[in-house]
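Undergrad: Test case, fold it:
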Amino acid sequence: MTADTVEAALSTPDTAQPYRELGLKEDEYARIREILGRRPTDAELAMYSVMWSEHCSYKSSKVHWKHWKTNTTPEMQAKMLAGIGENAGVVDVGDGWAVTFKIESHNHPSYVEPYQGAATGVGGIVRDIMAMGARPLAVLDSLRFGDPEHGDTKRVLPGVVAGVGGYGNCLGLPNVGGEVVFDPCYQGNPLVNALCVGAMRVEDLHLAHASGTGNKVILFGARTGLDGIGGVSVLASETFSGDESGSGRKKLPSVQVGDPFTEKVLIECCLELFREGIVVGIQDLGGAGLSCATSELASAGDGGMHVWLDRVPLRATGMTPAEILSSESQERMCAVVEPSNVDAFMRVCAKWDVLATEIGEVTDTGRLVITWNGSTVVDVPPGTVAHEGPEYHRPIERPSAQDSLRANDPGTLARPSTSDGLRETLLRMTASPNLASREWVTEQYDRYVRGGTVLAQPSDAGMIRVDESTGRGVAVSTDCNSRFVKLDPYAGTQLALAEAYRNVAVTGATPLAVTNCLNFGSPEDPGVMWQFEQAVRGLAEGCRELGIPVTGGNVSFYNQTGETAIHPTPVVGVLGVIDDVRRRIPTGIGAEAGDTLILLGETRDEFGGSEWAHVVHGHLGGTPPVVDLAREKLLAEILLAGSRDGMLSAAHDLSEGGLAQALVEACLIGETGARVLLDPDQDQFVQLFSESAGRVLVSVPRSEELRFTEMCTARGLPWRRAGVVDPESGALEIVDVTTLGLAELRAAWENTLPSLFG
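TA: All right, here's what the predicted structure looks like:
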């Protein structure tokens, strides 16, 4: 097999090349020719096309990253050991422990091939955590689908759930949380965002760089195949045409195929290599495959690398250099190793039966040179591939429809005013797809494998034990109400941050750091870029106010079908630390009769973007709830003090569905009844279904009630006695409104997803 060489490129400057088919613009192709001083070879063109894709280069979003920099204070920066630009963010959680976490998207691949798209999304994010030197501890998945009654949702959702569960279960990683959201805006463009969290000793942190002239580059893990050529790097940088049969789409790259058993062995192999101290730098092979791994390692190191591409182990015959470089075959890692340690490296890989091949070495030339059977097929400055791609200042324009959307206030919608109407609404909301139990999904995941899980879904946040000897652990939550963001991208994103922050705090953990997965429509739409800029600025300024840094994340553009974009969906993940998981706060109320239920925070008439407006009226309009981050910070401090001093027996945040949904879930999760008193001075409907932010329902032992409420009063946190725990009743009684037996509530809450998906 012959290949297009650098020598041939110099002698045939006018050869037509398929740059448009590979996703490059005419000016981008011209820039590549300018960088190289000639036309690119086929292999170079493939490298630039995948590395300059939206998914890999962030070419439409990176100009907005200034908001992270200007809003990260030195105090916030001090918490981070590694941040934006690394494979994953890393924070110091105390006692010599570091925790790394990150969330990424696998949206388009999961629509094309639901099982493998979701499975390889999990595999990819796990390898990002491995590449930092950590043992992966747990995964979370944030999923969004279209109309649950739609036939295509019934095709996509079961496959995605099976892919997430199948891969994670085979790896032996617990799935401890996440979201499942339904909205017609995701029809034809589901969102599959996967998060992984891992832990290591601080001194074991590894970064992705190729330093040390003469050091060897070793590719290890699975063989390279034709699956996933271009994969997520190209697929995530295109808009679906709108023809859901697929016949009207552009030719799409193949979706990667995962092998979790290979990855499980790869995890153990990597951890032993780290323990032996024989790795200088390491990079996983995810989006853009070898193109990414070689160019990023070289660019972040001494600047030069020579790769013998014909040494790469293949599982398909006849592969061209361009195909090998752009293949996104899974379960592969690339390491930089000192020559004296190569034999030891190979022995560890052989012990774990992991294929390892020396494919290159670090040079001081400042060039990435790749040869194929003795001929040079790539000779490029690695930085121009990895880090110096296009940078677009896309037009930004507030959509003309934004004013009418905000003016369409839900205050005009008919509200239930009788006890029967409130009861009917509560049951309808409880059984609605977005509020119903997720057990049909989560029972397909192993939530407790490895024995470190402390809290898992349906708790407000997942919690994992990091240190067996001290009980130190971390809690993680992901959140986003995209309807809030649609109404007000700035405030809506801060509401997502506030909810994730609150969900971590209600477990008794101290919020410490943020990751994010920003899912938006086409960046070529000025209205989408207005949403994006507002969301990024809202998140950055919100994090500054809360004092927790953004450690990294992912941008996913082109989430739309035809001209119709999804609601802007900036998923925010918050990680918190708890010094002893034994003092965690459960979500469900306990069986201690007479414990007092206290509602923390203020309830206002706020229904813009609410679940009630969505479920009962199919309405989206108005303004989202007010977000008060100073109040959120105070609320978290109160919860943490209550946890440390043993003043709280349960805590559950109020979000979608308001107080009514929080009561239903607290009773059903705790399998305990309650007697609830509403405020006689406020409308019953507003109290039950408002989605005002900054509120938590807590259960307080009678012996601690006075101490707890005095603390709230002294700190200026509004509170109200909302009722008592009543285990004997077997019901949720809302005085002067209705009484609902737990069996009736459970039937409404648990039957929805099984009835929809079988």
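Undergrad: Please make it C-alpha for all contacts and neighbour counts, starting now.
TA: OK.
Undergrad: What are the boundaries of the strands in the stretch 451-600 of the chain?
TA: Taking DSSP state E, counting those that start in this stretch, the strands of the stretch 451-600 of the chain run over residues 453-455, 462-465, 473-479, 510-519, 550-556, 560-561, 564-565, 569-578, 596-600.
Undergrad: wait, which of the ones you listed is closest to Ala674?
TA: strand 596-600 (8.6 Å; CA to CA).
Undergrad: The next helix or strand after the closest one: which residues count as buried?
TA: Scanning forward in sequence from strand 596-600 by DSSP states H and E, the next helix or strand is helix 611-617. Under the neighbour-count criterion of 16 or more other CA atoms under 10 Å, helix 611-617 has Glu611, Trp612, Ala613, His614, Val615 buried.
Undergrad: Another sequence for comparison is provided below:
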Amino acid sequence: MTEPTAKQIKDEKIYQQWGLTDSEYDLISTKILKRLPNYTETGLYSVMWSEHCSYKNSKKVLRKMPNKSERVIAGPGEDAGILDIGDNQAVVFKAESHNHPSAVEPYQGAATGVGGIIRDIFSMGAQPIALLNSLKFGPLKDGQTKHLVNEVVAGIGGYGNCIGLPTVGGEIAFEDCYEHNPLVNAMCVGLLNNTDFKHGTASGDKNLIVYVGAKTGRDGIHGATFASDEFTDTKNKQRSAVQVGNPFIEKLLMDACVEIIEKHPEWILGIQDMGAAGLVSSTAEMASKAGSGLVLNLDKVPQRETEMNAYEMMLSESQERMVLCVKPEFVDDVLAFFKHFELDAVVIGQVTTDKQYKIYHHDELVTDIPVDSLTEDVPEYDREETQPQRMIDDKDYQFVPVIDSLEKTWNEMLQRPNIASKKHFYQTYDSQVRANTLVRPGSDSGVVRIRGTRKAIAMTNDSNSKYVYLNPYVGGQIAVMEAARNIVASGGEPIGVTDCLNYGNPENPEAFWELDKSVEGIASACEKINTPVISGNVSLYNEYNDVAIYPSPMVGMVGLISDIDNVTTTAFKEAGDLIYVVGQTQDDFNGSELQMAQSGKLKGNLRNLDLDQEKLHQDIIRQAISQKLIMSCHDLSEGGLAVALSKSAFENELGFEINTSLTSAQMFSETQSRFLVTVAPENQTVFEELVATDIECLGTVTAAPEFKVTTADESVEINGLTAGKNWKEAIACLMK
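TA: All right, here's what the predicted structure looks like:
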């Protein structure tokens, strides 16, 4: 291929195809370089100035997030965030989106999303210990969607299982708006056995840049730009922008990086994963953070395809690759170390002090630009924002459900795809590998023990985008607090958050308002419970034919369990245990699963969330668990009390007999700040005195798997085994 000249790029506006606007191109050529950028240079700017790499549309909003606490060792700006958990140990975690690639090549899109997030963890020197995911698809009504779901799930399982990491939690939802724009968000959690970690920096004059890992090919070129684009019927979905993964190389790379940092920390000055925008983003960011310059020689880069030009090598997002900064006296040791793991490791450049980013290819200087121009000089946009008209029109609307038969509605709700058991999917994932998993998928949080201690890490991710669509601020708060309730219900103390912010086009004032207000809601909730946001990812332009997805922030939360004796699950344990609801139930049907079931429409506003009451209930539950007063605990979310009771009964094939003042409709209300708990009869008095307010004793757990329910409206008996069978098999039936 003949590369277009700098003049052709300008005259034919080729840069527009790569995502640069006219004003951005003019800024680069007239103010920064004071000349026309050549083909390679224009490519570098196009990926580094994409939303995916620069956050140019979202930086203003992201600054509203709290990112400090007494535990924070590293926050935003590193490959992953790090929190101190005592005993000279730290937990490291981050989430990433791989939405657009998964829409085009679902298996590889999902697999490489998992691979990329794992590298973010071990680039900090941490040992990855667990994976989670948050997935959103269109309704399970056609072969195309079912194929997409199967391939995404297979990609996640295929990569995680091969590398030997347990997938311990996650969520899957199905809504119309994700039919052409699925969301695939992956989260990884790791452990650092001391609180020293490696920064992603390249510092020190004449120190060397070492490339490690798989060879570079032509896959994933312009992946970062592709991630910042919208889908339409006519726009070609670039398969070439999707990366191809190899978990077996990643396993070698992970083991090698963790070992070299642990045993030979003095050898490595800096390390970074080659993720979005590949070689350019990793090297430019490392140099910019250190205030350095770099000279790279692309002839040294290991290549698996012939005649690659500089543009292709720099923009390739081939997987399983890392960049290291190494002192010259240690470079032979480093190269030999990685050779022992059968990995390519070569010196491809060195650090300079002139703050210039220079690239040579075939002995020709193909790039010579200020390194900060790629990372620091990106324009930051202050987008116009407007409250969506629907919120003004529907602010007083209240959905009123009609329950003709409690038994019929109950059974129908349990079979709705958003509520039904997801075991059909998560049984693909190995959740027990490494033998440290204490709580597997299906409970409120995944829990993984820390070997050699009494401690464990609880982890979850939550995203109810229907709430965020109705009220972005309150919906953002709910996402955080639901995640926190999941951690608390598992016996943990919430300590920190990562996020994936999935939205439509930020140039649309309504979409930007949704982003801004939901981040304000997330921030206010995080401040209330002291869970700083220490890492994350923004994914904008999630649209198809100019129709956006629901605003979909995913909150990934990690909690610390100080003693594994406090690990609690959702399942009812013993017949005769008393069943309580902590928290008041009101008529909260807007945005509920019942509203979607009965009307098929999402409409209305949300009640304001009382953060003080939410925190009070969480603190009470944590205290009750630490005092060994609680046998089981489940947070109330989708489907409300009826669904929570059912799920808690199914696992051990128990039943319950309850008598409540709630109406039949309120059994499906989705009022926030509530927990369903069971308590042994001998602990009744102590528990009730501890909770004191906002508590109702509903009844007891029974040995017979029957659901005997008396509401303010009617009494019913539901066969628990039949209900459980329907709940377990609903998804499998739909997937046939």
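Undergrad: one step back: burial-wise, tell me which of the strands of the stretch 451-600 of the first structure comes out on top.
TA: Across these, averaging neighbours per residue (mean count of other CA atoms under 10 Å) puts strand 473-479 on top, at a mean of 30.
Undergrad: Sticking with Ile9 of the second structure, tell me its helix or strand.
TA: Here Ile9 of the second structure is assigned to helix 6-11, by DSSP H and E.
Undergrad: can you check Met305 of the first structure too?
TA: In this structure, Met305 of the first structure sits in strand 304-308 according to DSSP H and E.
Undergrad: what's the spacing between that strand and its chain's center?
TA: A distance of 34 Å separates the C-alpha centroid of strand 304-308 of the first structure from that of its chain, computed with CA atoms, centre = their mean, to the nearest Å.
Undergrad: by contact count, what packs against it?
TA: helix 289-300, strand 356-363, strand 368-372 (3 or more CA pairs under 8 Å, 6 or more residues apart in numbering; DSSP states H and E).
Undergrad: against the second structure, where does that strand fall?
TA: On the basis of TM-score structural alignment, strand 304-308 of the first structure is assigned to residues 293-297 in the second structure.
Undergrad: for stretch 100-118 of the first structure, same thing?
TA: Structural correspondence for stretch 100-118 of the first structure: residues 92-110 of the second structure, per TM-score structural alignment.
Undergrad: Ala199 of the first structure touches Trp97, doesn't it?
TA: Yes - using CA atoms under 8 Å, Ala199 of the first structure is in contact with Trp97, at 7.0 Å.
Undergrad: name the element the equivalent of Leu143 of the first structure over in the second structure belongs to?
TA: Using TM-score structural alignment as the criterion, the counterpart of Leu143 of the first structure in the second structure is Leu135. Using DSSP H and E, Leu135 of the second structure maps to strand 127-137.
Undergrad: Give me the mean distance between that strand and the first structure.
TA: Mean deviation of strand 127-137 of the second structure relative to the first structure after superposition (mean CA distance after the TM-score superposition for the first structure): 0.4 Å.
Undergrad: quick one: that strand to chain centroid distance?
TA: The chain centroid and the centroid of strand 127-137 of the second structure are separated by 7 Å under CA atoms, centre = their mean.
Undergrad: what angle sits between it and strand 552-561?
TA: 150 degrees (axes from the mean of the first three to the mean of the last three CA atoms, to 10 degrees).
Undergrad: could you say what helices and strands strand 127-137 of the second structure packs with?
TA: The contact analysis (3+ CA pairs under 8 Å, 6+ apart) places strand 127-137 of the second structure against helix 106-122, helix 143-163, strand 167-174, strand 183-192, strand 456-462.
Undergrad: what inclination does that strand have with respect to strand 493-502?
TA: Strand 127-137 of the second structure runs at 50 degrees relative to strand 493-502, counting by the same axes, to 10 degrees.
Undergrad: Give me the buried positions along strand 127-137 of the second structure.
TA: Within strand 127-137 of the second structure, the residues scored as buried using 16+ other CA under 10 Å are Gln127, Pro128, Ile129, Ala130, Leu131, Leu132, Asn133, Ser134, Leu135, Lys136, Phe137.
Undergrad: Specify the angle between it and helix 143-163 in degrees.
TA: Going by the same axes, to 10 degrees, strand 127-137 of the second structure is angled at 180 degrees with respect to helix 143-163.
Undergrad: Which residue is the nearest non-sequential neighbour of the counterpart of Val485 of the first structure in the second structure?
TA: Counting by TM-score structural alignment, Val485 of the first structure corresponds to Val468 in the second structure. Nearest non-adjacent residue to Val468 of the second structure, counting by CA to CA, 6 or more residues apart in numbering: Gly475, 4.0 Å away.
Undergrad: Can you tell me how far the one you found is from Asp588 of the second structure?
TA: Going from Gly475 of the second structure to Asp588 of the second structure by CA to CA, to the nearest Å gives 13 Å.
Undergrad: and what of Lys358 of the second structure?
TA: Applying CA to CA to Lys358 of the second structure and Asp588 of the second structure gives a distance of 59 Å.
Undergrad: More neighbours: these two, which one.
TA: Each of Lys358 of the second structure and Asp588 has its neighbours counted (other CA atoms under 10 Å); Asp588 has more, 22 against 19.
Undergrad: my read: the more buried one touches Glu670, true?
TA: Yes - assessed by CA under 8 Å, Asp588 of the second structure is found in contact with Glu670 at 5.4 Å.
Undergrad: related to what we said a few turns ago, out of Ala199 and Trp97 of the first structure, which sits in the more crowded spot?
TA: Ranked by neighbour count (other CA under 10 Å), Ala199 of the first structure and Trp97 place Ala199 first, with 30 against 17.
Undergrad: Next, the contact list for that one, please.
TA: Taking CA atoms under 8 Å, 6 or more residues apart in numbering, we find Ala199 of the first structure in contact with Trp97, Ala98, Val99, Thr100, Ala134, Arg135, Pro136, Leu137, Val466.
Undergrad: Trace it over to the second structure, please.
TA: Taking TM-score structural alignment, Ala199 of the first structure has Leu191 as its aligned residue in the second structure.
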